[in-house]
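following is a predicted model, sequence given first.
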Amino acid sequence: MLESWRWYGPFDKIKLAEIAQTGASGIVTALHEIPYGEVWPVETIRARQAEIAGNGLGLHWAVVESLPVHENIKRGEGDLTALFANYRQSLANLAACGIRTVCYNFMPLLDWTRTRLDAPVSRGGTCLRFEAHEMAAFEVHMLKREGAEADYSPEVLEKARNWHDASDENARQTLLASIMAGLPGAYDRYDVEGLRQALEHYKDIGRAELQANYARFLAEVVPAAEELGMRLCVHPDDPPRDILGLPRIVSSEEDVAWILAQQQARANGLTLCSGSLGANPANDVPAIAERFADRIHFAHLRNVRKDPDGSFEEAAHLEGDTDMVALVAALIREENRRREEGRLDWSIPFRPDHGHELLSDSGRGTHPGYPLIGRMRGLAELRGIVRALTHERIHFA
């Protein structure tokens, strides 16, 4: 398995020389400075490649995360001809530069969502947390979204009301900022009124409409990706549930099966994110990996610890609800199958996804969820699993 590391390019507080010291060699990044829907030029891609590889550190650009899908495509709004053409051209330009794995998501409006960016961890450090009653307080009392109460239990709604009544303006703004933090590419942040207006664009879009728009996107781009030898891999919803009244359609095993059935080509694949899928109590993540192994082109490995009310927090990589050893074993079995098949692209890149802020991470101002020490700990733990499972005395059925 190819050890990789998420890097935000010039925006990242963590430098390439530091990443090299973690032992990872594959860089996972994007051209975040290019607005959504515009073509990624070859010269800009090559310049970023040179920045990564030209320093003698043994690094290379392994995975694009992500080539964003424009909101108009998700909404099915207007003449999308140019947007689809631009996406295909960006894929062609990446292929011309030798970059063939592209992670993307189809989450409406927001990316990953948390309510706390610095929840305390028992032995020191902090983690990202999704607190159900804080999300309910935001939706019901701050955003005042019509129908939001129906998405939460009476117990969560009571806690939400108590939280809101006891909160001051600073606490509410901190909650808003936390919810907005999961927008790594766009860097646009909504205030409450701005979010309310943005949600209006989705008021007539339910699950069926979003699925239809997604199927159209796949039909427009997957054949081109297959011809180019590209691997598209959708990232699951995070959290894996409807949120802010927006439908989420990449949240379960059934959702993944539907997506991969839309285009049978190998280019239509999955980013196996154990944290996103693991936050849904109905998901057996190792079983999902086994079922869709031949279409997994990239893996985000992290763990979560769930609460009965729908809350969850990011646990240490080996300490959450997902059996990480069983999951990694499933991925290694698939790598072995591909190698026996004679494929040159048998290796599955993975990265330690998110991480606790530990030790000198505190106060450094890295992107939420992407500290140096916490992720390096996760990578070391995952490396140990991989090394043990690939030892010459271990044989896979």
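Received the coordinates, thanks. Note that the structure is a prediction, hence the values are computed from the model and not measured. Residues are numbered from 1 along each chain as shown.

every contact and neighbour count from this point should use C-alpha atoms.
OK.

where is the longest helix in this structure?
In the chain, ranked by residue count with DSSP state H as the criterion, the top helix is helix 207-228.

show me the strands in the stretch 201-350 of the chain, by range?
Along the stretch 201-350 of the chain, counting by DSSP state E, counting those that start in this stretch, strands occupy 231-235, 268-273, 296-301, 303-306, 312-315, 349-352.

and the angle from the third one to strand 231-235?
Put simply, strand 296-301 runs at 40 degrees to strand 231-235, going by axes from the mean of the first three to the mean of the last three C-alpha atoms, to 10 degrees.

just want the angle from strand 296-301 to strand 268-273.
With the same axes, to 10 degrees applied, the angle from strand 296-301 to strand 268-273 works out at 10 degrees.

distance check, the closest residue to Val221 other than its chain neighbours against Leu16.
The shortest distance from Val221 to any non-neighbouring residue, by C-alpha to C-alpha, 6 or more residues apart in numbering, is to Arg88 (6.0 Å). The gap separating Arg88 from Leu16 is 29 Å, by C-alpha to C-alpha, to the nearest Å.

just Lys306 next, same as before
According to C-alpha to C-alpha, Lys306 stands 34 Å off from Leu16.

and if you look at Leu94?
Note on Leu94: its distance to Leu16, by C-alpha to C-alpha, is 21 Å.

those two: which is more packed in?
More crowded of Leu94 and Leu16, by other C-alpha atoms under 10 Å: Leu94, with 22 against 19.

now the more buried one: which helix or strand?
Element membership of Leu94 [criterion: DSSP states H and E] is helix 81-96.

now that helix: buried residues?
Within helix 81-96, the residues that count as buried by 16 or more other C-alpha atoms under 10 Å are 83-95.

please apply the same query to stretch 215-224.
Across stretch 215-224, burial judged by 16+ other C-alpha under 10 Å covers Ala215, Arg216, Phe217, Leu218, Glu220, Val221, Val222, Pro223, Ala224.

how much space between the first one and Val64?
Spelled out, that is Ala215. From Ala215 across to Val64, the span is 22 Å (C-alpha to C-alpha).

the last one now?
Distance check for Ala224 against Val64: by C-alpha to C-alpha, it reads 17 Å.

now do the fifth one
When C-alpha to C-alpha is applied, the distance between Glu220 and Val64 equals 19 Å.

ok, now Ala177?
Using C-alpha to C-alpha, Ala177 is found at 26 Å from Val64.

and which of the buried residues of stretch 215-224 is nearest to Tyr187?
The nearest member of the buried residues of stretch 215-224 to Tyr187, counting by C-alpha to C-alpha, is Phe217 at 23.8 Å.

the closest one against Ile73, yeah?
Yes. In this structure, Phe217 is within contact of Ile73 by C-alpha atoms under 8 Å, at 7.1 Å.

against that first model, consider the following:
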Amino acid sequence: MEMSFRWYGDDDPVTLDYIKQIPGMKGIVSAIYDIPAGEVWPYEKIIELKHKVETKGLVLNVIESVPVHEDIKLGRENRMKWIENYKQTLRNLAKANIRTVCYNFMPVFDWTRSALDAPLEDGSHSLLYDEEKIKDLDPLSGELDLPGWDLSYQTEDLRKVMKEYQSITEADLMDHLIFFLKEIIPVAEEEDVLMAIHPDDPPWSIFGLPRVIINEENVVRMLKEVDSIHNGLTFCTGSYGANPDNDLLSMIEAAKGRIHFVHARNIKVTGTKSFQETSHLTRDGSVNMVNVMQKLQETGFTGPIRPDHGRMIWGEEGRPGYGLYDRALGAAYLNGILDTLTTEKEG
């Protein structure tokens, strides 16, 4: 597996110079953050990003992510305009020799939490999702601003989009995703780009919006409907693991050969549809990270993997979930598991 690390570009306080000091670190997961959703990513900007990474002795191995325009998710009549732009972005990424693209199909909001600095018993703090608090939260109020959220909407535009989604069912949203995939996967095949959809986080409806990449049944349907190795998954242990009904090992087996990227994250389920993020250690959370890593290895996964969402420890402050120290510890822990599994296999 290719140990990798998320980097948010020049404004990220976690620099490439710091990241490359993490033992076993090979890849950088990044994106171009100043291009509006739906617009074509210029080849020149992709090459500029790649050059910044490579000059530090690292490899830009995953783009996370190329956002999908809301008109595509809603199935609006003008969606083909944005789909054609998406195809061109894939061609430009392939021209730069970038072969893995992570994306999601979550309506309006990306990953969602109710608190960004909830305390843990050890004195650190982390991201928390409390269903009761989310129920009382108005997403239009501006109370919550999370990394990855597209805040380019004006309030009135956002209200219109939210209202439009009230008539979109989960079945509709899945149909819109399949339509999108049937359009872009032939281009991904031509350009040898692996598309890796990230699960909805959390894996259930929020703010009355439909969500579909939430469980094994839906994932298997998506993979079968567009049956190409280039149509695959970002397997996020924390997203899927937030729902105890999801059997992660069964899901890995069901998606064998179609997992192209892994987010390794541990969470502690604290109640019905509620959880808090923990260290990566199996003993600290509800995800058995050792079993997950073993299953990934057994099913032949050798692609990029990154420690996902860290606690804030040792007084560090910064982008919620994306500090240096705990993610570095997570990478070391994952490498330790991999070393042990490899030694046992070879022995």
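Structure received. This is a predicted model, so every value here is computed, not measured.

the stretch 151-300 of structure 1: helices as residue ranges?
Assigned by DSSP state H, counting those that start in this stretch, the helices in the stretch 151-300 of structure 1 fall at 154-166, 169-180, 192-200, 207-228, 253-262, 274-278, 285-291.

ranking those by burial, who's on top?
helix 274-278 (a mean of 27; mean count of other C-alpha atoms under 10 Å).

who does that one touch, helix- and strand-wise?
Packing partners of helix 274-278 of structure 1 (3 or more C-alpha pairs under 8 Å, 6 or more residues apart in numbering; DSSP states H and E): helix 285-291, strand 296-301, strand 303-306.

so how far is it from its chain's centroid?
Its chain's C-alpha centre and that of helix 274-278 of structure 1 lie 9 Å apart, by C-alpha atoms, centre = their mean, to the nearest Å.

so where is it in structure 2?
Aligned by TM-score structural alignment, helix 274-278 of structure 1 falls on residues 237-241 of structure 2.

what does that stretch rub up against?
Contact with stretch 237-241 of structure 2 is made by 199-203, 214-215, 246-248, 262-267, 286-287, as judged by C-alpha atoms under 8 Å, 6 or more residues apart in numbering.

can you select the buried ones from these in PyMOL?
In PyMOL, a selection of the buried entries from those looks like this (16+ other C-alpha under 10 Å):
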select buried, resi 199+200+201+202+203+214+215+246+248+262+263+264+265+266+267+286+287
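
now the helices and strands packed on helix 274-278 of structure 1 in CSV, with distance to Glu33 of structure 1?
CSV is the format used below for these (distance: least, C-alpha to C-alpha, whole Å):
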stretch, distance to Glu33 of structure 1
helix 285-291, 33
strand 296-301, 23
strand 303-306, 30
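
of all those, which one comes closest to Val192 of structure 1?
Closest approach to Val192 of structure 1 among those (C-alpha to C-alpha): strand 303-306, 27.8 Å.

what about that closest one, distance to the chain center?
Mean-position distance between strand 303-306 of structure 1 and its chain equals 15 Å (C-alpha atoms, centre = their mean).

how close does that strand sit to structure 2?
By mean C-alpha distance after the TM-score superposition for structure 1, the fitted strand 303-306 of structure 1 averages 0.8 Å away from its aligned residues in structure 2.

quick one: that strand aligns where in structure 2?
Per TM-score structural alignment, the counterpart of strand 303-306 of structure 1 in structure 2 is residues 266-269.

ok, residues contacting the matching stretch?
Identification of contacts with stretch 266-269 of structure 2 by C-alpha under 8 Å, 6+ apart yields 237-238, 241-242, 244, 275-282, 284-287, 289.

let's go with 10 Å and repeat that
If you take C-alpha atoms under 10 Å, 6 or more residues apart in numbering as the criterion, stretch 266-269 of structure 2 is touched by 127-129, 236-239, 241-244, 274-289, 307-310, 330.

what's the answer for stretch 335-342 of structure 2, then?
For stretch 335-342 of structure 2, the external contacting residues (C-alpha under 10 Å, 6+ apart) are 1-3, 23-25, 289-291, 293-294, 297-298, 329-334, 343-347.

in helices, which of those fall?
289-291, 293-294, 297-298, 329-334, 343-346.

any of those buried? List them.
Buried members of these, counted by 16+ other C-alpha under 10 Å: Met289, Val290, Met293, Gln294, Leu329, Gly330, Ala331, Ala332, Tyr333, Leu334.

which one among the residues you listed gets closest to Pro139 of structure 2?
Among those, and counting by C-alpha to C-alpha, the member closest to Pro139 of structure 2 is Gly330, at 31.3 Å.

state the distance from the counterpart of that closest one in structure 1 to Asp353 of structure 1.
Aligned by TM-score structural alignment, Gly330 of structure 2 pairs with Gly378 of structure 1. Counting by C-alpha to C-alpha, the separation of Gly378 of structure 1 from Asp353 of structure 1 is 8 Å.

geometric centre of structure 2: which residue is closest?
Nearest residue to the geometric centre of structure 2 (C-alpha atoms, centre = their mean): His198, 4.6 Å.

show me what Asp200 of structure 2 lines up with in structure 1.
By TM-score structural alignment, Asp200 of structure 2 lines up with Asp237 in structure 1.

which residues touch Thr271 of structure 1?
102-105, 232-236, 295-300, 349-350.

how about 8 Å then?
Each residue near Thr271 of structure 1 by C-alpha under 8 Å, 6+ apart is listed here: Cys103, Cys233, Val234, His235, Pro236, Ile296, His297, Phe298, Ala299, His300.

before we move on, what about Leu90 of structure 2?
Val187, Ala188, Glu191, Val193.

same question for Ala315 of structure 1.
Contacts for Ala315 of structure 1 (C-alpha under 8 Å, 6+ apart) come out as Cys127, Arg302, Asn303, Val304, Arg305, His356.

chain neighbours aside, what residue packs nearest to the fourth one?
Of all residues beyond its chain neighbours, the one nearest Val304 of structure 1 is Glu314 (4.4 Å), with distances taken as C-alpha to C-alpha, 6+ apart.

circling back to that earlier point, wait, the residue nearest to the centre of structure 2 touches Phe235, no?
Yes. Applying C-alpha under 8 Å, one finds His198 of structure 2 in contact with Phe235, separated by 6.8 Å.
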